[in-house]
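Participant: Coordinates only, no sequence provided:
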């Protein structure tokens, strides 16, 4: 049932901006749209819900058949984008996001509609000016309404959302139901498209667990030499190779040394972007990469080890394999590092895949330490995972 009788949360703003109204997307819904479903890998979709891969293929055919070449339905300029109009209805802490209809917009109207995007990219003035012009209001009025819209948006980010699609959107009934299922499965797993990646966020308490383990390790060792030997001893015992030169280089970075020193005194000083890292494996088969990725995530969630994961949203030609990436909040949370590697290993065994997993610190990424760019390898730990038939 669509809750149109309850009213859209942006009704006040849209009552003043009647031709083009900016409805900001709540952050839990970022990256979830018909446009993104149309560009999604069917192999990821199939891993999320049965039959959803076929639904993605059908949506792709439908989406790219829509006419983008006519006049903008707001201002009459040449059209460029198919825009999804969403209503957001909230009751208590529960919300329903409804795709109500589609319309063709020019680039300027599309920018004016998406004020959040405009703000992030430094285009707010142009977006607000165009919003005022097409709605026939002065710029100060448009600016006031946009401020009010952002105020409403802030209240929506803690809401539990479900997605619905209007019956007359243009999708066959069976396809509409399947797309709703896919979108809501993505929501429940905190997954969405982000800069070309299929990105799934933390749903448990592993961050706190990892930081506490890091703090305890720092309190237990007396100096950095002892720290390195402890890391090597613990991980080698678990079958994980430690690259000592790369680990020493990491620990000697000013950001890490300062953080580790302060972390001994106050665990609030531990900062994930400095001590975090990620396990990476590369899968050559596109037809199974989605299933492997989702199975690893589900197992990490079950063991309260899932922090953040990503893979390509729709890989094309990846001769070196498709990256599956699983983040760990601290390279010194050795139990978490080991246990995440074990989960990756167990799932790859089920698929008969033998490969290596590489642990890359976030600081290496931030400092652009990649293969071949320095004398260092771009990772500090290596694990042999999976096995052949």
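Facilitator: Noted; the coordinates are in hand. Just so we're clear, the structure is a prediction, and the values are computed from it rather than from any experiment.
Participant: use CA for all of it now, contacts and neighbours both
Facilitator: Fine.
Participant: so which helix or strand takes in residue 178?
Facilitator: helix 173-188 (DSSP states H and E).
Participant: okay, pairing it with this:
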């Protein structure tokens, strides 16, 4: 990856304009519409994905890495932690990258909050919002403001193609044949008709 200074405008780093505030324990991480289905489960052979997620579960002691809880039907699920980086390029352009930074073991309730748009599609937005508020000790108003900021960031990120960088897998001993897909070869996606 280039060594230019990245720009990260996620709600996790600028919520409410209070950049110096501590990060919440549980955050919303909406995947841009232009990268939906660009996840490890869909791009790796099933046996590789199973090995990676099971390693994450075992490393976490089969407990959620956020709330230390467990789900009722299965203890934890694998969550891909991504960061979104925009690298300045010549002529005022930027190159956007979705970069894998870790795999977390999360209970189903915390994992549902991470993908709040999917929770909304399943009719579970009230439950997910309540869990987000409870884990972070937030009021309803603070939780709604945070979620609105996360959806705003999602809309902005969904307007452009993102390269995919899964090089982090090498740090845990996995060596997939392809580690990076540049944004120039990825299809753009019309987000105007999509609402998480």
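Facilitator: Here it is on my side, so go on. Nothing here was measured: the structure is a model prediction, and the numbers come from that model.
Participant: any residues touching the biggest helix by length in the second structure, and which ones?
Facilitator: If you go by DSSP state H, the second structure has its longest helix at helix 140-157. Outside helix 140-157 of the second structure, the residues that touch it by CA atoms under 8 Å, 6 or more residues apart in numbering are 9-11, 15-16, 28-33, 129-130, 132-133, 191.
Participant: redo that, cut-off 7 Å
Facilitator: 10-11, 15, 28, 30-32, 129, 133 (CA atoms under 7 Å, 6 or more residues apart in numbering).
Participant: ditto for stretch 68-84 of the first structure
Facilitator: Counting by CA under 7 Å, 6+ apart, 19-20, 99, 101-107, 134 sit against stretch 68-84 of the first structure.
Participant: returning to that earlier point: which strands and helices sit next to the helix holding residue 178 of the first structure?
Facilitator: Contact partners of helix 173-188 of the first structure among helices and strands, from 3 or more CA pairs under 7 Å, 6 or more residues apart in numbering; DSSP states H and E: helix 52-63, strand 160-165.
Participant: now the angle from the helix or strand that the longest one is followed by to strand 160-165?
Facilitator: When you say that, I think you mean helix 52-63 of the first structure. Once the chain leaves helix 52-63 of the first structure, the next helix or strand it forms, by DSSP H and E, is strand 81-91. Per axes from the mean of the first three to the mean of the last three CA atoms, to 10 degrees, the angle that strand 81-91 of the first structure makes with strand 160-165 is 130 degrees.
Participant: Pick out the residue closest to the middle of the second structure.
Facilitator: Among the residues of the second structure, the one closest to the centroid is residue 29, at 4.0 Å (CA atoms, centre = their mean).
Participant: That one -> the first structure?
Facilitator: Here residue 29 of the second structure is matched to residue 23 in the first structure, going by TM-score structural alignment.
Participant: That match against residue 10, yeah?
Facilitator: Yes: look at residue 23 of the first structure against residue 10 with CA atoms under 7 Å: they come within range, at 6.5 Å.
Participant: you'd agree the residue nearest to the centre of the second structure is up against residue 113?
Facilitator: No: using CA under 7 Å as the test, residue 29 of the second structure is too far from residue 113 to be in contact (8.1 Å).
Participant: Provide a list of residues in contact with residue 26 of the second structure.
Facilitator: Per CA under 7 Å, 6+ apart, neighbours of residue 26 of the second structure: 66, 132, 135-136.
Participant: cutoff 8 Å now
Facilitator: 66, 110, 113-114, 132, 135-136.
Participant: now do residue 110 of the first structure
Facilitator: Residue 110 of the first structure neighbours (CA under 8 Å, 6+ apart): 81, 83.
Participant: Residue 159 of the first structure matches what in the second structure?
Facilitator: In the second structure, residue 159 of the first structure lands on residue 160 (TM-score structural alignment).
Participant: contacting residues for that match?
Facilitator: 34, 96, 188-189.
Participant: one more time with 10 Å, if that's ok
Facilitator: 32-35, 95-96, 183, 187-191 (CA atoms under 10 Å, 6 or more residues apart in numbering).
Participant: Which one (most neighbours) among the contacts of stretch 68-84 of the first structure?
Facilitator: For those, the largest number of neighbours (other CA atoms under 10 Å) sits with residue 105, at 26 neighbours.
Participant: any common contacting residues for residue 23 and residue 10 of the first structure?
Facilitator: Joint contacts of residue 23 of the first structure and residue 10 (CA under 10 Å, 6+ apart) are 87-88, 149, 152-153.
Participant: Just the buried subset of the residues you listed, written out for PyMOL, thanks.
Facilitator: Typed into PyMOL, the line below selects the buried ones among these, using 16 or more other CA atoms under 10 Å:
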select buried, resi 87+88+149+152+153
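Participant: between the shared contacts of residue 23 and residue 10 of the first structure, which is closest to residue 295 of the first structure?
Facilitator: Ranked by distance to residue 295 of the first structure (CA to CA), those are led by residue 88 at 31.8 Å.
Participant: residue in the second structure matching that closest one?
Facilitator: Match for residue 88 of the first structure (TM-score structural alignment): residue 84.
Participant: How about that match: what's its closest non-neighbour residue?
Facilitator: residue 98 (4.8 Å; CA to CA, 6 or more residues apart in numbering).
Participant: okay but the one you found is in contact with residue 36, surely?
Facilitator: No: with contact defined as CA atoms under 10 Å, residue 98 of the second structure and residue 36 do not form a contacting pair (11.3 Å).
Participant: between the two, who's got more neighbours?
Facilitator: residue 98 (25 against 11).
Participant: tell me the SS of the more buried one?
Facilitator: strand (DSSP: H, G, I helix; E, B strand; the rest coil).
Participant: Spell out which residues sit in contact with the residue nearest to residue 84 of the second structure, please.
Facilitator: Here residue 98 of the second structure is in contact with 31-32, 35, 38, 81-86, 161-166, 180-183 (CA under 10 Å, 6+ apart).
Participant: One more pass at 7 Å, please.
Facilitator: 82-85, 162-165.
Participant: repeat for residue 25 of the second structure
Facilitator: 66, 135-136.
Participant: can you rerun that using 10 Å?
Facilitator: By CA under 10 Å, 6+ apart, the neighbours of residue 25 of the second structure are 65-67, 132, 135-137.
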